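Engineer: Sequence plus the predicted model coming up.
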Amino acid sequence: MTAPGRRSSTFSRLLRHGFTDASAAERLLDAPELAPVRNDPVLLEALGATADPDLALRGLVGLLEAQSAPAARRELLDTVIAAKPLRDRLLGVLGASAALADHLARHPQDWRALVMYEPQDLHPGVEEFERGLAEAGDPVALRVAYRRCLLSVAARDVCGTTDVAQTAAELADLATATLRAALALAKAAAPEDAALCRLAVIAMGKCGGHELNYVSDVDVIFVGEAVDGADEGKALRAATRLASHMMRICSETTVEGSIWPVDANLRPEGRNGPLVRTLSSHLAYYQRWAKTWEFQALLKARPVAGDLELGEEYVAAVEPLVWKAAERENFVADVQKMRRRVVENIPVAEVERELKLGPGGLRDVEFAVQLLQLVHGRADASLRSGKTLDALQALAAGGYVGRADATQLDEAYRFLRSMEHRIQLHRLRRTHLVPEDDADLRRIGRSLGLRTDPVTELTREWKRHTSGVRRLHEKLFYRPLLDAVAQLPSGEVRLSPEAARERLVALGYADPASALRHLEALASGVTRKAAIQRTLLPVLLGWFADSADPDAGLLNFRKVSDALGKTPWYLRLLRDEGAAAENLARVLSAGRLAPDLLMRAPEAVALLGDGDGGGLAPRSRAHLEQEILAAVRRADDAAQGVTAARGVRRRELFRTAAADIVGSYGTETQPAEADQGALVDRVGAAVSDLTAATLAGTLRAVVREGWGDTLPTRFAVIAMGRFGGHELGYGSDADVLFVHEPRDGVDEREAGQAANKVVAEMRRLLQIPSSDPPLLIDADLRPEGKSGPLVRTLKSYEAYYRRWSLTWESHALLRAEPVAGDEDLGRRFIELIDPLRYRRGGLGEEAVREIRRLKARMESERLPRGADPKLHTKLGPGGLSDVEWTVQLLQLRHAAEVPGLRTTRTREALAAAREAGLIGAEDAGILDEAWVLATRVRNAVMLVRGRAGDTFPTDGRELAAVGRYLGHGPGHVGDMLDAYRRTTRRARTVVEALFYGSGEQQRL
């Protein structure tokens, strides 16, 4: 009996060495079998180094008890203590696998299989395993020999002699040797069947891919042929009997348990199809009936047993079909749908613990890799590997996957497979569920080298890798570019110069020779950049061709690529991030404005990369103003401040233009926006907010340079016209009024001089020539027009409007809204003008007639000579002026009684008039449609030509580009013009009734 002092000391040592049940461990150490080494510190250190010291100690005692004689027991103990390699291997296995400990207890001499430590023993292949199974003359003996070989695989694994990929390969090689041995037993049992047929066993799944688990079904397909002179029917029946017997040998349970199930359900027609088919029967099925998933499964097909020559013929015959599978209709969508279906079928209680099938699990890595292989491997043979990690490395080397992404996936896959191996190794049971018991988690964590707090560390690492896999799976598996590449014919995935020229001509490129030079400049060479370009360009060429000017799209792409050539994120963005590549193609081929903006700020390409469109969502005025004011504060002087503000404006104009183009044209994954009115409103609001923020920044820059923090007078900028209505287009001027109010104690003359200097300096700085779209300040709507002062005090405005205000000025003030400067002053200006623009009692008939006369004179004087009035978006019949003046006349007459009409926005006012019964719903819809269409045409002209215009272009290619923006495909320019005339003609009819109507139109 152990003395109390010694017990206390041993107990503490056991806890320090990782034992969780020190009392039980003490009792085991006191067992007679361990008496010779009870006090040997080497044993305790070795046990403490295992995944589960308690389990290892129990297993060692069990193995010692199973030895037939004291001498055998002593030999085992002496060898364990003296030979470190054996000690590490044996105790490592005993501490990780209760099932292998039980095997050793049943076969106590099998520990000797771990003694060898020769170089050839480190990484055995099929031949070495075949030698280990050679003496098995029956199924029971085969099971014992299999477990003995498995013991050596596990020992190398837990000791770190092999990594997870090598372990998986060894398990696949052991499975191959076992299938061969089982088939040999089946043939020996039925030599007459063996004489009639050739039978090839094709490994599929993880066995075929050399990445098998410890416990897994071994997926196979059987191919049979008759030997010379034999009847094919008899030969296939014989082959079927042999195959069935081989499967039973591996799958059936005996006193030694089973090896693993052999699963042939991946064969044509699954379990409903014949177990064995001829090669020609296989090919006929795959050519006519096979589903997408069956070609994905064939990626890993590998002959492993039986007639290997026939097996190689099978693989050679089906391989071309595998690499054409991506061209099947809906191929990518089918693979994606299959993956989603797998996740949906996991029980809810298990989904978060599923290492293999759950979100972020092993299958996510495998499916992403396989999908990329099948799409890109058609043209790149380096991707045609059945091994997940090798294929992933090849995808990274070829530029199809980012290096960082590939590294993260590789690390995650290795970690998750290691967890799976350790979970299965414990009981040699087929499971992919992470256990919930802390003792199990502790053993797994320690087996993976996590020793400080194994349970916490294991859970953290597992969740980290799962989260990373989930993110990358979504990024790679659902990337829109993948589906686009898959839809290309295989001959066009990597274009030869001759094929490229033919395709360019077929796609409608006007100058294929120049286009070829661009392609060569972008994609020639062996650099990673060129490799990614070779993946992108075949798809981009098609997207450019879906525009009015594909040559310009390709040229612009080359310019952007040259500008960002040394920027590491650029091509990664196009390859990986959402619809970035397609968005860029649409933007670069839609006209001049967006490409010109992008050329001056190529880094803005990053805005296209947000998969959910968030990168193109307009930023709020407050956000823009904050950014611009911060840039102004950092600038050395006013000129630099305004330059910085212009830089923000340039980027945000590109963001707005790109979103407009993508929303109008649509993409493969995002159809064109159905609500064109919402698209117009978004553009108008975004450009107006940007203009307001730019003016606020310019004002701050001027005041800061001339007066420091405080201007001698309060100063506000009031937006007018389309600016005040939040309806600016890309090329619109900024109509404004300037108002100031001297601060207390400041002379009015001094204040006026300061205010005028501010206005002059703002206009000067904004009019400095640059390559950016101009921002012109137009103050012609001020009192007295061009002959009046540029800036007035609030009192001056009040006096003028009280005494001299004309009807047209009340009309113009309908759009007035403060946008920059002193907020309180702006608010008080609005309070001043509200009674003018929303006057009680509305307008008298004389005022209405004056507005009509003014409109008629404006149209006659401003309509360009020679222009077709019916196609003039602003002044033509049914155009912007017609709709806006009609709506504004309603506002002038009824806004005092109808609060909804007190808005600066045309469409909002029109909707309010309809709701108040001032205009019928049908008429309101007609006017709204015409206003939206005319605004879209103006935006399209600016996008296409890079300069503002109120009429359709005369150049055929530009006109076609406008048509494409408006949703009219190639050859339908005439339809576009007819649609415009029809829409505006209907609007003009409404305008004539409402705006030009006589006394019977009492609503006006």
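Structural biologist: Arrived safely. Numbers count the residues shown, from 1 in each chain.

Engineer: contacts, neighbours, all on C-alpha from now
Structural biologist: Noted.

Engineer: which residues sit in contact with residue 694?
Structural biologist: Neighbour list for residue 694: 625, 628, 645-646, 649 [criterion: Cα atoms under 8 Å, 6 or more residues apart in numbering].

Engineer: dropping in the other structure now:
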Amino acid sequence: MTESRTSDRRPSLAGRLARLGFTDAARAERLLRDAERDGDRPGDELLDALGGTADPDLALGGLLRLLAAAGEKGEGARLRKALAGEPGTRERLLAVLGVSAALGDHLVRHPGHWRVLRDGAGPPAGPPRDDLLAAVGADPSAAEPVASGHGPGSLVALRVAYRRRLLALAGRDLVGMADVAEAAAELADLAAAALEAGLAIARAEVPGHGACRLAVIGMGKAGGRELNYVSDVDVVFVAEAREGEPEDAALRTAARLASAMMRACSDSTEEGALWQVDAALRPEGKAGPLVRTLASHRAYYERWAKTWEFQALLKARPIAGDPDLGARYLDTITPILWKAAEGEGFVEDVQEMRRRVEADLARRIADAERQLKLGPGGLRDVEFAVQLLQLVHGRADESLRSPTTLDALAALSRGGYVGRDDAAALASAYRFLRRVEHLVQLHRLRRTHLVPDDEGDLRRLGRALGLRTDPVGEFTALWRRHAREVRRIHEKLFYRPLLRAVARLPGEEARLTPEAARTRLEALGYADPAGALRHIEALTSGVSRRAAIQRTLLPVMLGWFADAPDPDAGLLGFRQVSDALGTTPWYLRLLRDEVTVAERMAWVLGSSRYATDLLLRAPEAVAILASDADLAPRPAEALRSEAMAAVRRHRDLSGGPLHGDAAEAASPAEEAVAVVRGLRRRELFRVAVADLLGMVDVRTVGDALTGIAAVTVEAALHAAVNKIEMEMREPLPTRLAVVAMGRFGGHELGYGSDADVMFVHDPLPGADERAAGRAAHAVAEELRRLLARPAPDPPLEIDPDLRPEGRQGPLVRTLASYAAYYARWSEPWEAQALLRADPLIGDEGLRERFRALIDPVRWPEGGIGEDAVRQIRRLKARMEAERLPRGVDRRLHTKLGPGGLADVEWVAQLLQLKHAHEVPGLRTTRTLDALDAAVEARLLDAGDATVLEEAWCMATRIRGAVMLVRGRASDLLPTDHRRERSAVARVLGYSGTGELLEDHRRRARRARAVVDRVFYGAE
């Protein structure tokens, strides 16, 4: 019957064990049966607790071994009672046994140590230094404690005491009573205590140790109080002779003490070793002396230290030995450290060293992707980014000087040097990676930073982190996600160009105190340093995060403003944009994290009043400075879709008249056009910035500005039609089209160009012609009114003066009226004007019919006769004589001066009038395309065409630059304002005004020679 009952219970127990998470339920069942026979079978409550551990199989085995080692009575009885009645003790003990086979082995060797895990026990009594010194028989209260011996017994005692405290910490760590930062800090303090105890053992071993003072400086994670469970402990030794002692002899003694201390921690015993003590970070590394004097350290770091050595010094902290000497070491080294980033190429050196390390790691280590420390997105990525930011910005901001990574990261975030989201993501990832590293090391108490590839090990890791549904899959996904995020942010921060710019500033200037700012402003050549200082104080005063970020940005941006033509205007514009954007969270973050934006913004604001005014009216447009792709002019079709959507949204569907307050408010048409003008404002800024940065050529600018204007006029036309139809209470009785003329039709608009247009309509079948004409005229007038309303953007003047009969003629004509006029009254100049007519807007069928109407006029069969040619030449000569403003230097007039725009355009147009009927390539509204077609048809010498094109492009660029710089259109190079003239030259890429004038005059002179020969027929 006993066998039957056993047989019935066995599947039930095995199934329960499997459900609890045991991976080898059969083995676990056998262990439990054996324990039951020995009287040690765990009860249901304890069994459930085992199932909650990271590795129930490991925990069960460790627990049964511990119970056996503790015995039936005494310690064993106390342990069994605690397991049954103390839930906290049970949780901590089983958590340790379920993660760490090594600590399980330690408990088997020292069963009484389980008591450090009891409820309310806390850490072993006393600070770790006193505990470990007492363990080796040294007096903790002595100035220089000496162990009672230095043989194997002392080394074993040190290791046992150390692991006892390690066990206590692991118990609290694994159940969440100590977070990863607290655990790392305790581990560093425990290591420091072990070094102090090791030094006490060394004093017992080295005769005459009193002849010297020796301080142990913790480096790396030990110095930063962020040590792992198992890690090399990096140290540097500093020593000095006591008064009256020879220095050489004292240093030899100190070197023996240091070596003995290292052996006391590193030597293997029956209790194993603690960890390696690594002094390779000392000056000259392993090739240098183990121990140096304070003066020797100072001399080395002042003269010979490499970039990476300063980075290592960030975490230097006295942790053992003579405290006074350690403090003096820190006082000596700190000022040297915080000047290091001012060295030539410091940031570049750190970045290049990081690249080399990564490349070397990829070559040497096959499983680099599994590296928690050195792999992509690993701990070192976080640490290097934080340390570089500290070294650059910590010169001026002492709050950033913490040797602890998480504390330094928090300070960088508070100071605005790192975005809150980035800092939070890095901190979260760092804590996760350190926790995984701790769990991996705790298993065997071995120094490793590799994520295991064994599924059982991965399962233990996942469960230790609280993942239960799919521990392996969930852990892997979480780890990879953190690694990707770390790598992304590391590359953004570590290779941030702003760091290089800040590092180049002297320390005082990087701080941007009022005194430093005043000195810097005067040195950089600001015309109004006092005014500039007021702007700086307004931007940086206070304790807000915004002011902190401005204090980081402005030292660098002052130099960028100074590189622009008008630094004072640049700084003023920056203050105005910053004020306009107020607390907008993305603005300063964008400038800080995307240094290209800040640098481009400085150039634009310091170069162009036109672009500055646009930005002030739409400050959110600063975001488009972030990438080259964002600055590429948008296709006209995309703009059209956006503009027409605005018109549709604002169309009044009520159909009723407006009364009272509503009548005074903006109409739907006015609201729609206001939105479209805002779109135009943004797109003008996009093109202007691309132009200022040299990212677009003359043709691209002309096309882009023409497209923006066409979309604006088309949207206004639709809004106007909607309004007139609403007022008429019926659909418009005619079709409408807008014909682009002049530079508008030639797709060569400049920033200050009017939109020359003609309006054409065609009554619908059966419509009353007079009513159709009145409606078309009302639409045209409404379109002009909508675009002429006051608004915060450059005006788009609709100029219809190129229509038949000019200002004396009707604003809108029917297609038939145009046909009659051109058949009877057209003058050669009107045919010439039609060369640039492009029906861009309105009813598509009407546009095509208008084009068919004017093509024979502008491209007459057989070309124009000699009389017409002579008339055009006389008109050109009269225009040159009469339209040039009096008193100006003709050579500086970009439009009407010799070799100017008109010269080139009239050459192209004369060739079109004479030959376009036979040469299809000449049937274009674009000047440069016409010249190219004339060369291809052998109507113009290629060299002459090149000369004309260069002169035309030069004049167009100058006109554009004048508008960008001044914010006002002009055909003349500035002559009365030295700074504006210089700014135009700088914007065009010339070092000075003289160079610009010389180049312009040379090109214009050569072009005029071609004009005289080709247009006027001069020999």
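Structural biologist: On my side now, so go ahead. It should be emphasised that the depicted structure is a prediction, and the values quoted were computed from it without experimental measurement.

Engineer: And the TM-score between them?
Structural biologist: The TM-score (TM-score structural alignment, normalised by the length of structure 1) is 0.91; 981 aligned residues with a Cα RMSD of 3.0 Å.

Engineer: from the contacts of residue 694 of structure 1, which two are the most distant?
Structural biologist: 625 and 646 (12.2 Å; Cα to Cα).

Engineer: Now which residue in structure 2 aligns to residue 421 of structure 1?
Structural biologist: Superposed on structure 2 with TM-score structural alignment, residue 421 of structure 1 falls opposite residue 438.

Engineer: average offset between the host helix or strand of that match and structure 1?
Structural biologist: For residue 438 of structure 2, the host element (DSSP states H and E) is helix 420-444. Helix 420-444 of structure 2, aligned to structure 1 and superposed, deviates on average by 2.1 Å (mean Cα distance after the TM-score superposition for structure 1).

Engineer: Show me what that helix is packed against.
Structural biologist: Under the contact criterion of 3 or more Cα pairs under 8 Å, 6 or more residues apart in numbering; DSSP states H and E, helix 420-444 of structure 2 touches helix 101-109, helix 180-205, helix 379-393, helix 405-414, helix 455-464, helix 471-494.

Engineer: Take the ones you listed and write them to TSV, including mean neighbour count and distance to residue 63 of structure 2.
Structural biologist: Formatted as TSV, these follow (neighbours: other Cα atoms under 10 Å; distance: least, Cα to Cα, whole Å):
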stretch	mean neighbour count	distance to residue 63 of structure 2
helix 101-109	20	8
helix 180-205	25	24
helix 379-393	24	34
helix 405-414	21	36
helix 455-464	20	17
helix 471-494	18	23
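
Engineer: Out of the contacts of residue 694 of structure 1, flag the one nearest to residue 260 of structure 1.
Structural biologist: Checking the contacts of residue 694 of structure 1 one by one against residue 260 of structure 1 (Cα to Cα), the nearest turns out to be residue 649, at 66.6 Å.

Engineer: Which helix or strand contains the closest one?
Structural biologist: Using DSSP H and E, residue 649 of structure 1 maps to helix 638-665.

Engineer: after that helix, next one along is what?
Structural biologist: helix 676-707.

Engineer: Can you give the contact residues for the next helix or strand after that following helix?
Structural biologist: Going down the chain from helix 676-707 of structure 1, the next helix or strand is strand 713-719, by DSSP H and E. With contact meaning Cα under 8 Å, 6+ apart, strand 713-719 of structure 1 is reached by 724, 734-743, 746, 751-752, 754-755, 815-823, 825-826.

Engineer: Which of the residues you listed are buried? Put it as a PyMOL command.
Structural biologist: Burial among the contacts of strand 713-719 of structure 1 is assessed by 16 or more other Cα atoms under 10 Å; the matching PyMOL selection reads:
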select buried, resi 724+734+735+736+737+738+739+740+741+742+751+752+754+755+815+816+817+818+819+820+821+822+825+826
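
Engineer: Which members of the contacts of strand 713-719 of structure 1 occur in strands, if any?
Structural biologist: 734-742, 817-821 (DSSP state E).

Engineer: right, and residue 472 of structure 2 touches residue 466 too?
Structural biologist: No - assessed by Cα atoms under 8 Å, residue 472 of structure 2 is found out of contact with residue 466, at 11.5 Å.

Engineer: neighbouring contacts of stretch 552-572 of structure 1?
Structural biologist: Here stretch 552-572 of structure 1 has contacts from 402, 515, 518, 522, 529, 532-533, 541, 544, 585, 588-590, 595, 598-599, 602-603, 605-606, using Cα under 8 Å, 6+ apart.

Engineer: buried residues in it?
Structural biologist: 552-561, 564, 570-572.

Engineer: from the residues you listed, which two are the most distant?
Structural biologist: 552 and 572 (23.1 Å).

Engineer: one step back: now the contacts of residue 694 of structure 1 as a markdown table including neighbour count and distance to residue 287 of structure 1?
Structural biologist: Converted to a markdown table, the contacts of residue 694 of structure 1 look like this (neighbours: other Cα atoms under 10 Å; distance: Cα to Cα, whole Å):
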| residue | neighbour count | distance to residue 287 of structure 1 |
| --- | --- | --- |
| 625 | 24 | 62 |
| 628 | 27 | 62 |
| 645 | 28 | 62 |
| 646 | 22 | 61 |
| 649 | 22 | 57 |
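
Engineer: Please produce CSV containing those residues, extended by distance to residue 785 of structure 1.
Structural biologist: Formatted as CSV, the contacts of residue 694 of structure 1 follow (distance: Cα to Cα, whole Å):
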residue, distance to residue 785 of structure 1
625, 30
628, 31
645, 29
646, 28
649, 29
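
Engineer: Just the closest of the residues you listed to residue 478 of structure 1, please.
Structural biologist: Of the contacts of residue 694 of structure 1, the one sitting nearest to residue 478 of structure 1 (Cα to Cα) turns out to be residue 649, at 33.3 Å.

Engineer: right, and the helices and strands packed on helix 420-444 of structure 2 - which one's nearest residue 135 of structure 2?
Structural biologist: helix 180-205 (8.5 Å).

Engineer: The closest one: what's the following helix or strand?
Structural biologist: Using DSSP H and E, the next helix or strand after helix 180-205 of structure 2 towards the C-terminus is strand 212-218.

Engineer: Relative to the whole chain's centre, how far out is that next one?
Structural biologist: Relative to its parent chain, strand 212-218 of structure 2 has a centroid offset of 43 Å by Cα atoms, centre = their mean, to the nearest Å.

Engineer: Repeat that for stretch 548-557 of structure 2.
Structural biologist: Distance, centroid of stretch 548-557 of structure 2 to centroid of chain: 16 Å (Cα atoms, centre = their mean).

Engineer: Same check on stretch 208-217 of structure 1?
Structural biologist: Worked out by Cα atoms, centre = their mean, stretch 208-217 of structure 1 lies 31 Å from the chain centre.
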